[in-house]
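Chemist: using only what follows, build the 3D model:
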Amino acid sequence: MPRSAVLQAPFSNPCRPRRSVLFMPASNARALEKARTLAADTLVLDLEDAVAPDAKDVARRQAAEAIAAGAFGRREVAVRINGTDTDWWAYDLRAVVKAGPDAILIPKVEDAGSVCLVADRMLRRGAPRSMALWAMLETPRAFLNADPIAASHPRLACLVVGTNDLSKGLQARQTVTREPVITALGLAMLAARAHGHAILDGVYGAIGDTDGLRVQCEQARDMGFDGKTLIHPSQIDTANAVFAPSRADVEDAGALIAAYEAAAEEGAGVATYRGRMIEALHVDDARRLIALSEAIAAL
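Modeler: Next comes the predicted model:
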């Protein structure tokens, strides 16, 4: 389908907090109910990996019912459907689009065609302009195709990296500091930002290892990721803390903006702050950080 066939919509909000993005198995009714009380910025109701084949129908129905019932507050709600290489994805899409989640997450995307296929079916199912598409990159081919995938469709708003499957595909060891997959993370980051998308880091499987989780969250934050996908509620607090601007960061951003504006009012050609030259790009970053902090406070 040509890109012009879908109206542009503000799917990507750079100030939308996505520090903690928790996968919840939609086959577990108690988990779905508990999700309404958790401090995660985003909930992903999972119909794919976390659901056994004989529970797909139940998970699909429960996800649709939970979304339609609402009561998730300000939390963003997405649904991970089954892959387009399965017999389940079209049934998933028909059920959940009607319920009205914020986003649909496609797993195991390897090319632009998968995104366009799902986007076209969403349009046929009457998905509103506000319902975004997210794409999960999990294989070596996916990361090599990160740019065409990111450019594939106006409805696409977010890339999600799946480092567990990537490590398997590369026959690489999974390490806390992730040197074996750092190139792939960089490729995904470049593609996401080149096309104005959000990007989320992969899960950390060692649920009880808070120190290791923090290391990966800090690495992802420093690389520019918006947040981290999680597999257990106990991981939420760590992700929220690492990806949130600190009070000192916010105060520093405000002071930088003030210094820049004061220099402009005085007609100075160059503005300095704490001994370094500052430009409009630094001011833009400072304003984004403050806006993100305010959005987190609003949650």
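Chemist: CA only for contacts and neighbour counts going forward, please
Modeler: Fine.
Chemist: residues in contact with Ala142?
Modeler: Contact partners of Ala142, counting by Cα atoms under 8 Å, 6 or more residues apart in numbering, are Lys108, Val109, Glu110, Asp111.
Chemist: wait, the first one sits on Gly83?
Modeler: The reference is to Lys108. Yes - if you go by Cα atoms under 8 Å, Lys108 and Gly83 touch, sitting 6.4 Å apart.
Chemist: quick revisit: ok, the contacts of Ala142 vs Asn164, which is closest?
Modeler: Asn164 has its nearest neighbour among the contacts of Ala142 in Lys108, at 11.8 Å by Cα to Cα.
Chemist: sequence B follows; please return its structure for comparison with A:
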Amino acid sequence: MADFTARPRRSVLYMPGSNARALEKAKEIPADALILDLEDAVAPDAKEEARQQVCDAVKAGGYGKREIAIRVNALDTAWGKDDIAAAVAAGPDAILVPKINTPDDVTLAESQMAAAGAPETMQLWCMIETPLAMLNIKEIAAKTETSLRMNVWVMGTNDIAKELRCQHTPERMPMMTSLGLAMLAARAYGLVILDGVYNDIKDEDGFFAMCEQGRDLGMDGKTLIHPSQVGPCNKVFSPDEETVAFSRKVIEAFDQPENQGKGVLKVDGKMVEILHAEIARRVVNVADQIAELEKANG
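Modeler: From the prediction side, this is the model:
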């Protein structure tokens, strides 16, 4: 089975499923992935129309190498089950399910996808956005031991703030426990984890700073609400040229026959260990995949 974690997801842009113009515009936006949204961005009386519109757009294609996920409504709503059936038939790369609170929610989502005929290659992405999810986070993550689909978590920071009754501060200290717990569980079980959105579209400096914070925390990328956020986000979550160049030197040094079995080497005057070589290989792999993706999407 393919390794779904080994691809760039620096920028993951939500697009409202009820807006046909936005769905078309998304084909030209340099985001690594798109979430075509049937949930929060769609009013109740527009849910069925949006479902049809999104599914038609996915079937029609034209999104290049961008990864496509459809966010359905929660499984316990009137639309959830029908959303999954229609989304599976449309054939996106992933189904994003909100309000994953327990391991049983993962099981239910997977069973509904299977019942709708989803191929094994169709991924399950999970919104992690409630206090209950944080209390069950290890058990949810441990579903990777049996799950064939779950590979990406999306942090729902707006919902976390709502449920905790906390504030969106620049440092995000009120929700740092939630982010940290999710990060620990994701890394322990090999999951991709994406940071939540930044709501103030006009605050470019604040957005850039929060992208840097997410990157420094270890997030694989960030979810976005406006096309203007894609460029800065891609920049922050891409390894810089100097880091990539040094990483290549580290890999080359450890690959030299005379260095086989050595645990520590000096590269450009810096002492590097085997663990640094592992980090370097990941950096180079990410950089190469970013270059390939950007070339494919023009």
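Chemist: quick TM-score on the pair, please.
Modeler: Once superposed, the chains reach a TM-score of 0.93 (TM-score structural alignment, normalised by the length of structure 2), with 290 aligned residues with a Cα RMSD of 1.5 Å.
Chemist: give me the aligned partner of Ala2 of structure 2 over in structure 1.
Modeler: Matched to structure 1 by TM-score structural alignment, Ala2 of structure 2 sits across from Pro10.
Chemist: what secondary structure does that match sit in?
Modeler: Using DSSP: H, G, I helix; E, B strand; the rest coil, the structure places Pro10 of structure 1 in coil.
Chemist: contacts only, for it.
Modeler: Pro10 of structure 1 sits next to Ser130 when contact means Cα under 8 Å, 6+ apart.
Chemist: what number of residues lie near Asp54 of structure 1?
Modeler: For Asp54 of structure 1, the count of nearby residues is 8 (other Cα atoms under 10 Å).
Chemist: so Thr139 of structure 1 sits against Val160, correct?
Modeler: No - using Cα under 8 Å, Thr139 of structure 1 is not in contact with Val160, being 11.9 Å away.
Chemist: so for the two, which residue has more residues nearby?
Modeler: Per other Cα under 10 Å, whichever of Thr139 of structure 1 and Val160 has more neighbours is Val160, with 26 against 23.
Chemist: helix, strand, or coil at the alignment partner in structure 2 of that one?
Modeler: The equivalent of Val160 of structure 1 in structure 2 is Val154 (alignment by TM-score structural alignment). For Val154 of structure 2, the secondary structure call by three-state DSSP comes out as strand.
Chemist: against Ile193 of structure 2, how distant is Val154 of structure 2?
Modeler: For Val154 of structure 2, the distance to Ile193 of structure 2 equals 6 Å [Cα to Cα, to the nearest Å].
Chemist: Tyr14 of structure 2 too?
Modeler: Distance of Tyr14 of structure 2 to Ile193 of structure 2, computed by Cα to Cα: 16 Å.
Chemist: who has more neighbours out of these two?
Modeler: Ile193 (27 against 23).
Chemist: show me where structure 1 has its strands.
Modeler: 20-25, 42-46, 76-80, 103-106, 132-137, 156-161, 198-201, 227-230, 271-273, 276-278 (DSSP state E).
Chemist: the second one aligns to what range in structure 2?
Modeler: Pointing back at strand 42-46 of structure 1 there. The alignment of strand 42-46 of structure 1 onto structure 2 (TM-score structural alignment) covers residues 33-37.
Chemist: what's the mean distance for that stretch versus structure 1?
Modeler: Compared with structure 1 after the fit, stretch 33-37 of structure 2 shows a mean deviation of 0.3 Å (mean Cα distance after the TM-score superposition for structure 1).
Chemist: which outside residues touch that stretch?
Modeler: 9, 11-17, 23, 26, 54, 66-72, 96.
Chemist: redo that, cut-off 7 Å
Modeler: Contacts to stretch 33-37 of structure 2, defined as Cα atoms under 7 Å, 6 or more residues apart in numbering, come from residues 9, 11-17, 54, 66-72.
Chemist: could you do stretch 164-175 of structure 1 as well?
Modeler: Contacts to stretch 164-175 of structure 1, defined as Cα under 7 Å, 6+ apart, come from residues Glu138, Thr139, Pro140, Pro180.
Chemist: so where do the helices sit in structure 1?
Modeler: Here structure 1 has its helices, by DSSP state H, at 29-35, 56-69, 89-99, 112-124, 140-144, 146-150, 163-170, 182-194, 210-223, 236-243, 247-265, 280-298.
Chemist: the last one vs structure 2, average distance?
Modeler: Right, helix 280-298 of structure 1. Mean deviation for helix 280-298 of structure 1: 1.2 Å (mean Cα distance after the TM-score superposition for structure 1).
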